[in-house]
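Trainee: Fold the stuff below for me.
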Amino acid sequence: MSDEQTAAGGEDTTPAATVIALDADAPASFDSAERAVASLVAAREKAGIPAESAEDATAEEELSDEDNGAPPVEATAEDQETDPAAKPPLELPRSWTKDRAEHWAKLDPGTQEFLLEQDRKASEAIRRSQNELAEERNAVKAQREAAEKARQHYEAQLPVLMRELESNLQQSFGDIKTMDDVVRLQSEDPFRFQAWQVHQMRLQTAKSETDRVAKENETAQQNRWIEHVQSENAKAVEFIPDLADKDKAEKLTLRVARELLPDLGFKESELAALANGKERLSIYDHRIQRLFADSLKLRDIQNAPKAVVKPDLPPVQRPGVARAPGADKAALVQSLTDKLSNSGSEKDALELLIARRASRRAS
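Mentor: Below is the predicted model of the structure:
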């Protein structure tokens, strides 16, 4: 201790330190020296202590880290936000296209983060909805498959039930064949007559159900056939444009029905059954094979190279002195004369005579 701090009697004369209490809402720590100084100044003013000069108040701030031994202050998140270069650019939201990248770059970081968060929530909601829809579709599909399986099993059991009922009827009531037998059964054995009636009712119910199922299956088959015909006709229009025109399509259909199919050997009854979907035709049918063969012949004709027609031009004259008119006929007469003198045949004589007359007409 120095002499200024101690009295002669050895007592400590250092003035007592003034304790300054911070506000109750003051933070436990400060993220910057400026905020700490501002809080300290405010507390001094409330305690009635005169404020220090600006130089004294900021003296501690001007001390370097080496002088006060305090660790270096790290950059805070707020400081990083003020420096755009210190933070990497945010990527486009998934729902945005790349052509909007320039617009995205013009947005401030806060707006970008907000839009990214909204896009993430929207994507999660869409995925959640898609998963829920997929689960519902799978559940509905499973229910339909189970219902279809149960329907097929039920329809398959109806003929079996009919056969069992008819067999039981024959075994238990084989003696009841006419209406007189029924009347006699009612008068002589009412309880057996009642059992016969119940059996008849069960048999009639099973038969009605069998007829209903058969009719529904026939209707469904007809609907499928109509859809098949419409689909195939639509595909045929792509290869045969004339079918798109009603009048042309009707004429083509009539020609096929009247000229082509009868010539191949199809009967009218077969054609009607084929048109209604009640008849099936194998690809190995000889008439279908004839159609294939004719189609190949037509394709060969269409793909054959076309013959080049030579123009009817006069014969080419070789360079040199032009021959006199009738020179060719005179040469022909001389050639035939020599030929006749060697052969002496009537044929050569006739040819020579014709050549001489032609030569005289030309001269």
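
Trainee: CA atoms for contacts and neighbours, from now on please.
Mentor: Fine.

Trainee: what's the distance between residue 109 and residue 101?
Mentor: 14 Å (Cα to Cα, to the nearest Å).

Trainee: do residue 343 as well
Mentor: Counting by Cα to Cα, the gap from residue 343 to residue 101 is 103 Å.

Trainee: Could you tell me which helix of the protein is the longest one?
Mentor: Using DSSP state H, we find that the single longest helix of the chain is helix 109-172.

Trainee: Could you also give me the structure for this second sequence? I'd like to compare it with the first:
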Amino acid sequence: MLHKERFQKLVEILNEQKLDAVFLAPSSDLKYITGLDFRSDSRLKGALISKEGESFFLCPSLHRDDVESVREEMHILEWNDVDWFQGAFRRGLQLVGLDGHLRIAFTRGIEAGDMIEAVEGLNVQCVNGFSLLFPMRSIKSKEELELMRRASAMNDKMMESLAVYLRPGLYEDEIIKFIMNFHESHGGNPRVPGVATGVNSSKPHYGRDNNRAIEENDIVLVDCGGWYDGYSHDMTRTFFVGAPTEEQRKVYEIVLEAQLAAEEKVAVGAIPSEIDKTARDIITEYGYGDSFNHRLGHGIGMDGHEAPYISQGNHVPLVEGNCFSIEPGIYLKGKFGVRIEDLVVLTESGREIINHYPKHLQVL
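Mentor: Got it, this is the predicted structure:
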């Protein structure tokens, strides 16, 4: 169903940014405002909301039964495969009182070709709406934070089971299946986890280039995320199956020191770039600065990555309701890598880390 408070806040943002309307294509933005959960496909669909609070849903005829929840609150403009969507889109603009020169933002979930077709022949300036909802979505309600906590608690339980499961001889694909089966069997919707053993862990976002098996005295980096009830979890732990080398132990302790120090800096009003610097300076002081080659963290909620980003370029103070990761890493090319990731939320009582699975060095 339509989230009326979010809808009204979006109308306020449109007026603040001098936009005439926004088109919410299938994406988490659409779901956040309307409750409608569509996937992008070859038939354009989505909600247009004007700065006056008028709206319509552009709906392929075969989806008309899927928009019943908003029929009383939004005009439904149906189109079919014969007439295509341009005519319905134009009728919708007229219906909500939009004409003349228009500035319309388009969010995620629409292909460039569809956007061009929709406004062809109209006096419309297309505006990048990718970050339009960031101010709203980056501040989680108490209800959203409860969903985040539950999702992270399930990820904690998965890591507990995984620590018992890991052993020499297991292939990365087997570990991936174990993780996904755990979450699916508990009602979750997992993304494909990042599992990197041995030298593969030296790549920050290892792309499953090979299916390596765990060896004796090996390292296993596991980055697991997904959704429960539409809200995300995300956590990274680095395990040792057998005794780590002296260098591996040293690197692990540096990453843990940086991770803990950065978490201590998290507070309402803290600047993301300064939190990033806290972790980065520690890693640099030990001589591994060039081996930490990504931002410190990312916001999380309905999407696995969203605002606020904990990066060198973000100077916007954190506020109550923000939820994000703190995940420094060191990656030594051709050798191994270590990353430790927790999710942190800011509440009225302060900082809260919502991952509770241990992050001290573990030898399995």
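
Trainee: Superposed, what's their TM-score?
Mentor: Put the two chains on top of each other and the TM-score (TM-score structural alignment, normalised by the length of the first structure) is 0.16; 91 aligned residues with a Cα RMSD of 6.4 Å.

Trainee: hmm, back to that, could you name the helices and strands sitting against the longest helix of the first structure?
Mentor: helix 190-239 (3 or more Cα pairs under 8 Å, 6 or more residues apart in numbering; DSSP states H and E).

Trainee: could you list every residue that touches residue 61 of the first structure?
Mentor: Counting by Cα atoms under 8 Å, 6 or more residues apart in numbering, residue 61 of the first structure makes contact with residue 33.

Trainee: other SSEs contacting the helix or strand harbouring residue 232 of the second structure?
Mentor: Using DSSP states H and E, residue 232 of the second structure falls within strand 231-241. When contacts are defined as 3+ Cα pairs under 8 Å, 6+ apart, strand 231-241 of the second structure sits against helix 142-165, strand 218-228, strand 336-339, strand 342-347, strand 362-363.

Trainee: by how many degrees do it and strand 342-347 diverge?
Mentor: Note on geometry: by axes from the mean of the first three to the mean of the last three Cα atoms, to 10 degrees, strand 231-241 of the second structure and strand 342-347 are set 140 degrees apart in direction.

Trainee: Looking at residue 109 and residue 101 of the first structure, which one has more neighbours?
Mentor: Shown here are residue 109 of the first structure and residue 101; by other Cα atoms under 10 Å, residue 109 has more neighbours (16 against 13).

Trainee: gap between that one and residue 80 of the first structure?
Mentor: Residue 109 of the first structure is 12 Å from residue 80 of the first structure, by Cα to Cα.

Trainee: same check, this time on residue 162 of the first structure
Mentor: Distance, residue 162 of the first structure to residue 80 of the first structure, using Cα to Cα: 87 Å.

Trainee: So which of the two has more stuff around it?
Mentor: residue 162 (18 against 12).

Trainee: isn't the more buried one right up against residue 203?
Mentor: Yes: assessed by Cα atoms under 8 Å, residue 162 of the first structure is found in contact with residue 203 at 6.9 Å.

Trainee: can you map out the helices along the stretch 51-200 of the second structure?
Mentor: Along the stretch 51-200 of the second structure, counting by DSSP state H, counting those that start in this stretch, helices occupy 86-95, 112-119, 134-137, 142-165, 172-185.

Trainee: In TSV: those, plus mean neighbour count and distance to residue 127 of the second structure.
Mentor: Shown next, in TSV, are the helices of the stretch 51-200 of the second structure (neighbours: other Cα atoms under 10 Å; distance: least, Cα to Cα, whole Å):
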stretch	mean neighbour count	distance to residue 127 of the second structure
helix 86-95	17	16
helix 112-119	13	11
helix 134-137	16	15
helix 142-165	18	29
helix 172-185	17	38
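
Trainee: Could you check how far residue 174 of the second structure is from residue 227 of the second structure?
Mentor: 21 Å.

Trainee: Helix or strand next in line after the strand holding residue 232 of the second structure, which one?
Mentor: helix 246-265.

Trainee: So which elements touch the helix or strand following that next one?
Mentor: With elements assigned by DSSP H and E, the helix or strand that comes after helix 246-265 of the second structure is helix 272-285. Using 3+ Cα pairs under 8 Å, 6+ apart, the elements in contact with helix 272-285 of the second structure are helix 246-265, strand 306-310.

Trainee: packing partners for the first one?
Mentor: Using 3+ Cα pairs under 8 Å, 6+ apart as the contact test, the elements touching helix 246-265 of the second structure are helix 272-285, strand 323-326, strand 329-332, strand 336-339.

Trainee: mind checking which of these is nearest residue 263 of the second structure?
Mentor: Proximity to residue 263 of the second structure (Cα to Cα) singles out strand 323-326 among these, at 6.9 Å.

Trainee: residues near residue 236 of the first structure, how many?
Mentor: Number of residues near residue 236 of the first structure (other Cα under 10 Å) recorded here: 14.

Trainee: ignore the last one, residue 161 of the first structure
Mentor: 16.
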